[in-house]
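Undergrad: Provide a 3D model corresponding to the input given below.
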Amino acid sequence: MKNLRLMAILAMLLPCVAMAQISVSGKITGSNQQALVGASIKIKNKGITVLSDNDGGYALNIAPGKYILSVSFLGYKTEEKSVDLSNNQTVNFTLIQQAFIADEVVVSATRASKNMATTFRDLKKAELEKNNVGQDLPYLLNQTPSVVVSSDAGAGVGYTGLRIRGSDATRINVTLNGIPLNDAESQGSFFINLPDLASSVDNIQIQRGVGTSTNGAGAFGASLNIQTTTRRDSAYAELNNTFGSYNTLKNTVNVGTGLINNKFSFDGRLSRIKSDGYVDRASSNLKSFFVSGAYYGKNDILRANVFSGTEKTYQAWNGISEEMLATNRRHNDFTYDNQTDNYQQDHYQLFYTRTLGSKFTANAALHYTYGRGYYEEFKEARKLAEYSIEPVIIGTDTISKSDLVRRLHLNNDFYGVTYSLTYTPKNNLNFVLGGAYNEYKGKHFDEVVWAQFANYNGSGSIRHRYDDNDAFKTDFNIFGRANYQLEKLNFFADLQYRRIYYSYFGINPNGDPAQQNATLDFFNPKAGVTYNINQTSNVYASVAVGNKEPNRRDFTDSDINSRPKHENLVNIEAGYRTQFGNLSFGANGFAMLYKNQLINTGKLNEVGGQTRQNVPDSYRLGLEFDGRWQINKTLSWAATATLSSNKIKVFEEYIYDEDENPAVPLIINTYSNTNIAFSPSIIASSEINYSFLPNAGIALLTKYVGEQNLDNTSASSRTLSSFFVNDIRLSYNTPVLGIKNVNVSLLVNNVFNTLYEANGGTYPYLFAGVLERTNYYYPQATTNFLLSLNLKF
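TA: Prediction:
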């Protein structure tokens, strides 16, 4: 706790620290001497960026020294100049229009720009590469504001969890190049299906809250807008290899042709990741590839991406009990040899972008995803009737229960089109019209592949299908957004209409299994204003509305009369962003006001199925800080902090005794102003980087997550304790024997051997009339390492 207080005090003192400053200013124009408004002026390798104003002007204050200024503007070639600042200087830039357009226009329709009144963070390729040594993509986001990550296997490989502002993956919209990644039915994003995706990612924008209009599932906590490989002008080859604790192994090969004849490029990646996991038997065997080819014309881009991932993981889904946690943190309840999850997902994407004169840019994309797989599990003494199997009669004995092995299958197809049209009639005005139409077909079927009773019939195995149902979903949305710069004010308005049709195998009003359907229409307006105090500072405020449909289980476990309502969110954001000299930071407040948020209450529906229930009123209120200070040429510090209050105004908990009367709750507890589960009131991070040699550095990465409730009762006996974890990263770069760069890095996680759990759960039950509650947890790895060798040719 003392360390946390120190971090908080130092973070608050950041804006108060000042150094002797030199001013560098100038003007950014095109070759026709027209001012370029919103051009990005960056001091390379310092994390300092400003935008040009309405006259194309800019100004920076920075400590004396030698720097490289880099200026970029969409549609123009990036220009760099070296400056030696010993006194105030004027440095002007004249940018030359590119012979071809940049890949960034593919994702620009669903992204926030620097002056937009949206709370966001951009992660570039270089920042992602620093920690990309084998752990899943959520772990590369761990040092960004309001993020909490967890791992079922404990070491960051295999199934991992991501929460932003307390919202889980089902409430985080994820797009790959503007194409939805979230599963259409569960609405979660499973990065395990795309292992080592980060090695093919160029940049990520994280928008917290509702954010701008996007495609796919509603963003109730955040959205991740991921852009994969973009143009690299020179040919390259990279070999990346990692070995670490728990027999973790990562091998990646990246190759690319660079730009051929100034028109074509081809890129490819092949990866595999293996790990035994921190938890017993929680192994992972992951493989993936990524191939991309592009054509660059003067006015258009045509790009095709094909990528795929396969995974086989031994299950660690159940966590471990509170009692076992004290004696064997690595315990795994599962012991059946093939208690595994097996899945493959193939993605096909085709993009076409064209500039239509100087004012219009059009984007269109076709996509198709094919997923298939199953998970297998051993079940002990199960009722045969649950699997539509007749009792086995042997002599005078009737066998109605049996040990068995079952497989739960999912085969699905997801395909559609996304599009956008950008119109920029003036430098200070632009319009975006965009949207998507997608279809999903899901085939769910389950089978018993072995049962003990089958031996009585002289057979060692069976293939008995006991459940078979299909789902079909369409998702259409269209949005329009306008940005207008009026002197120091920037206004934006964003309107989206979304229509969903869902057909599924569920329950009719009579309680009988039957094909059912639902249609939902959503209107999601957003608006905001930014006031530019000067060229390096602004304040902003926005309000956005989001709506989100229930997930598959909400539909299938209810009939049309008991079906939960859709969720609604009003998101208010206000913040301040500034940059002066070697210091940049942002501070913002947020209010996320929910109507009919869906949560687990323990309530059963008419046929005894577990359902989530709508809570009329709940909210998240918080403050976030995100800052970076380049203390000197060799030392930098980045820090984030979130303070929040996350409450449900009235929560009712239902508890049943399934052996007595499973249709009637025996206990109903009512709680007022209670905490939302898995929503810590404090989240903080720190990253201190020190370059002790010109090509060698060390970093201390720190993460603090406050106490979290396992359910929505605020009970102190059902919590995840706060944790304070530190990692150390060592890196060394040098060219050797014609190799452009040899990078050796060592990531030591949890250096102080902290015992902590980042995820868990709880459930109540009645036994002989007595209320019992059971907690379970997902312990995270103690001190462990990942050593990598990366070669760039």
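Undergrad: can we go C-alpha only for contacts and neighbour counts from here?
TA: Noted.
Undergrad: For whichever helix or strand L786 is part of, which residues meet the burial criterion?
TA: Element membership for L786 (DSSP states H and E) is strand 784-792. When neighbours are counted by 16 or more other Cα atoms under 10 Å, the buried residues of strand 784-792 are found to be 784-792.
Undergrad: Using TSV, lay out those together with distance to S40.
TA: As requested, the buried residues of strand 784-792 are arranged in TSV below (distance: Cα to Cα, whole Å):
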residue	distance to S40
N784	40
F785	38
L786	36
L787	36
S788	34
L789	34
N790	31
L791	31
K792	28
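Undergrad: which two in those residues are spaced the farthest apart?
TA: Spatially, the most separated pair among the buried residues of strand 784-792 is N784 and K792, at 26.4 Å (Cα to Cα).
Undergrad: So what's the residue count around L239?
TA: Residue neighbour count, defined by other Cα atoms under 10 Å, stands at 17 for L239.
Undergrad: moving C-terminal of the helix or strand hosting it, what's the next helix or strand?
TA: L239 is part of strand 236-244 when elements are defined by DSSP H and E. In the C-terminal direction, the helix or strand that comes right after strand 236-244 (DSSP H and E) is strand 248-256.
Undergrad: In terms of secondary structure, what does whichever helix or strand comes after that next one contact?
TA: Scanning forward in sequence from strand 248-256, with DSSP H and E defining helices and strands, the next element found is strand 264-275. Contacting strand 264-275 under the criterion 3 or more Cα pairs under 8 Å, 6 or more residues apart in numbering; DSSP states H and E are the following elements: strand 248-256, strand 284-296.
Undergrad: this one as well, want them side by side:
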Amino acid sequence: MMKMKNWLLTGLLFMIVSTVFSQGKITGIITDGSGGSLPGANVAIKGSNTATSTDFDGKFSLDAKISTGEVVITYLGYDSKTVKFTVSNNGVADLGEIVLASNSNELSEIVVKSSVVDIAKDRKTPVAVSTIKAAEIQQKLGTQEFPEILKNTPSVYATKAGGGFGDSSIRIRGFTQNNIAVMINGMPVNDMENGSVYWSNWAGLSDVASAIQVQRGLGASKLITPSVGGTINIVTKSSDMKEGGSVSSGFGNGNYFKIQGSYNTGKLDSGLSASVLLSQTMGQGYIQGTDFEGSNYYVALGYANKSDSHNFQLTVTGAPQWHNQRSTVSTIATYQKYGSIENPNTRYNPDAGFLNGEAYNIRKNYYHKPVASFNWDYKINETTKLSSVLYASMGRGAGASAAGGIRGKSYSDLVAFRTADGLVDYDKIVAYNSGQSVYINGFTGLQTRAKVNGLYQNTFSSGSNANTAAAASTGTTGISQTSSINSHDWYGAVINLNKKLSQTLTLDFGLDARTYTGYHFTVVNDLLGGNEFYDVLQQSSLPAGNHITTTYPTSVQWNVFDKKDYEKVSFNSTGKVKWYGVFTQLEYSKNNLTAFVQGALSQQGYKREDTFVYLPTNPLSSTPYKNILGGNVKGGANYNISEKSNVFVNAGYYDKQPFFNSVYPNNKSTLNPNLTNEKITGFEAGYGFRSKYFTANVNVYNTTWNDRYLKGNALPTSATIPANTTYTEFVGLNEVHSGVEIEANSKITDKLRFNGMFSYGIWEYKGNATVNAYYQADNTPVPGFQGTTIYMDKVKVGDAAQMTASLGASYEVLTRVTVDANYNFNNKLYAGINPVNFTSPTNKGSLELPSYGLVDAGFSYKMLVGQNKDKSVNFRLNVNNLFDKVYIAESRTNTFADDFVSGTSGPTYASSGQVYKGIATNNQVFFGFGRTWNFTLRYDF
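TA: Presented below is the predicted three-dimensional model:
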């Protein structure tokens, strides 16, 4: 009996030891069921920290410390799947092919762990949405700007604007990007003073993004965000990716060169993980004189406990860069002058030139905006989850431009300082500034400046343009390079409690707090041969003024914690914004029906400090906070008719606070008397279809934007109004944006795939508005120009194509050899307008620009290497605008071909032959890029 007990105990002990110490492998391949592998899919043993990712052929191998259990497979854009396994000690359990069902718009919860990140889920979240995954971003973006990867999604219009590195812009459903919410891992990144997004600050996002989701319309975000047109949700890579890394190098036209390296530790047994990426990019730019250099760093550290109830992620990323710009917008006639009538020089840059034999551009942007975030996700129990993100950003940098003038002419004058090929003669500017006698185009005889107190003194004045010897001898002004510093300190937190109330109801409740301080002032960078800069704009320095001799380089500030003490000119103000918000959402989900209702409330406080325009004793030198309440409410429902079809509807209302420069217009501390919240109402409905070989979405929408506030340009110069002495405000602007969107994807065979989209919008102003005009000097009204009617009813909204379409295809011609091409068409594109020009009820509306279509093409090859063929060398060639199409991407002016060349009579632009493709040649435009190409070689290990 004793022996039997001993045998039983020994056997039990052996079983326990075998269970604890057994080592086995689990293998398999993850596919989409149509012959396509899914590289980078997450494979994890349920209830443990053991996880890996599939290789480039969808294969995985996982070490198991238990003999039986379940693996959970998740992949971006596909439904997750759980598969049981049994593995013997030191054995291998081959699970074979595991097929994931397509769910093209969903970001899995493994990729997005936090409920702070509001990701729309296909056939569940009732919003119009498109998702672009990391593989497509990495493969097709190349030398394009980050927003351009979105150009083949419905109702999106992306341009390169002036063409400098990171100067691109994007519009969704006709709304500009300061009315589009941009979120990174649940953090809002739109500038808190004006809603802007400067893509040059985020040039590294394409390297670290795991997916981009474009939510058109009011979107899925629970926060109060400027999502009038939509939301761009960017999800970056997490630290617990599969162990491994990559190195890559790319080059392209314009001496473009990029090198990048990354490494991920994977999730260690301790629960720790880390991911690091570094890259460097440089080039001359496609546009003349737009040299650039940028870096990118990304560090992510993570920790998860064994039960995965606590997950921490610390992420720091930044993209310090500098780039020369094309900020001056030329007329079509100017492009023709330096090209030909039929072939304008679309690369022409009126800001570029040479100085001392080297390329020089007075317009330059340099900025460094690192962002640090700390995410904590706490699974309190099976029904309760707390997600928090604390974030901070310190932006340091500026945009350099010119101050002052010579003989009444700015550096960008079309004649005065131009060489024969249209470049700026910076050598002549330096010669004049330093006292040398020079010939200035358009003036008679040599021009020589005089000294002031023994110095060649530059100011903000441009001097006299009278073509007389007396004016020349008394001219004391010069041209300097100055920078408008726009630095900031930004701290914020978003906390969300997610509670599952029952099997069908889930409640979210959260807080959104932000504080922002913006530092705005001007410094002198280069006197360009002058001896000092004299400024009389600071009140405390009058009447003597400031005599500035210190200059500051236009170089990137890597140490953002150093608050440098600058000598300032022109202006110096601090803008402060405090934001407190609460939000809640109730979601119902049962069987085929999902519905939600969401509400949010925020208070924004605006404060302005200015001891430059105002003496410290003046109460306006430091205003109290102006607090403004805003909020939104929205709801919607999705119903899955069948496994293939679903329908959804949503509606929402935003009461949106104005931007900072609407509260305190024209760099003054006087409150705007016409302050009012903007009101946005949106309605949307959609239908979706999913099958093994074909998916499609159809959406219809209507967005009404009332009481839009817009600050305009100066009034036209007249006998009573000097040039550039006024500014305008438009009150009561209303817009209606409605349209239809179609998006489809099809797998014809395992090797051939098609994708396409079509969108048609009707984006118009509704009703009339009024314009008020004020003097810049003191914000006093311009007599006779208050409450003037602006006739805007039915005028088309400009700067975005109201009809877009694309058709693309990819074909695997040989194993791992793929060619792809895409055609993108843009129509009903209207010029940007200045409402001040619409004071007549018989105006012609918005100028329609010529439609255009572009073809992009690519070639990919992946070569498997390594002993187990688990590593690869990847080749990618992109050619954008394959047929070198010449097209106008945007126009800043609105002149028609049948308008008179001058005055109210005489020849028109059309009758005098001053037209290009039917457009008057005095319109100021930016042409799009011609043919560009890039080649990338990447080694993944």
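Undergrad: Any idea what the TM-score is?
TA: These two chains, once laid on top of each other, score a TM-score of 0.82 by TM-score structural alignment, normalised by the length of structure 1; 718 aligned residues with a Cα RMSD of 4.1 Å.
Undergrad: rewinding a little: against structure 2, where does the strand holding L239 of structure 1 fall?
TA: For strand 236-244 of structure 1, the aligned range in structure 2 is residues 244-252, judged by TM-score structural alignment.
Undergrad: Show me where structure 2 has its helices.
TA: Secondary structure of structure 2, counting by DSSP state H: helices at 2-21, 134-140, 205-208, 332-337, 426-433, 469-474, 660-663.
Undergrad: And the last one against structure 1, how far off on average?
TA: If I follow you right, that is helix 660-663 of structure 2. On superposition with structure 1, the mean distance recorded for helix 660-663 of structure 2 (mean Cα distance after the TM-score superposition for structure 1) is 3.0 Å.
Undergrad: Name the residues that touch that helix?
TA: Judged by Cα atoms under 8 Å, 6 or more residues apart in numbering, the contacts made with helix 660-663 of structure 2 from elsewhere in the structure are 192-194, 606, 667, 671-672, 675, 709-711.
Undergrad: In PyMOL, how would I select the buried members of these?
TA: Buried residues among these (16+ other Cα under 10 Å), as a PyMOL selection:
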select buried, resi 192+193+606+667+672+675+709+710+711
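Undergrad: Which ones among the contacts of helix 660-663 of structure 2 lie within strands?
TA: Taking DSSP state E, the ones among these that sit in strands are 606, 709-711.
Undergrad: want to try JSON lines for the residues you listed, with distance to G252 of structure 2 as columns?
TA: Converted to JSON lines, those look like this (distance: Cα to Cα, whole Å):
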{"residue": "Y606", "distance to G252 of structure 2": "45"}
{"residue": "Y709", "distance to G252 of structure 2": "42"}
{"residue": "L710", "distance to G252 of structure 2": "40"}
{"residue": "K711", "distance to G252 of structure 2": "40"}
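Undergrad: For A237 of structure 1, which residues are in contact?
TA: Residues 253-256, 792-793 are the ones in contact with A237 of structure 1 under the rule Cα under 8 Å, 6+ apart.
Undergrad: Of these, which is the nearest to L489 of structure 1?
TA: Of these, the one sitting nearest to L489 of structure 1 (Cα to Cα) turns out to be G256, at 43.0 Å.
Undergrad: what residue of structure 2 matches up with that closest one?
TA: For G256 of structure 1, the equivalent position in structure 2 is taken to be N264, counting by TM-score structural alignment.
Undergrad: What is the burial count for its match?
TA: Considering only other Cα under 10 Å, N264 of structure 2 is surrounded by 22 other residues.
Undergrad: And for the residue lying closest to G652 of structure 2 once chain neighbours are set aside, the neighbour number?
TA: Computed as Cα to Cα, 6 or more residues apart in numbering, the closest residue to G652 of structure 2 that is not its neighbour in sequence is K634, at 3.9 Å. Residues within reach of K634 of structure 2, counting by other Cα under 10 Å, total 22.
Undergrad: Pull up the gap between K634 of structure 2 and P126 of structure 2, please.
TA: Computed with Cα to Cα, to the nearest Å, the distance linking K634 of structure 2 and P126 of structure 2 is 11 Å.
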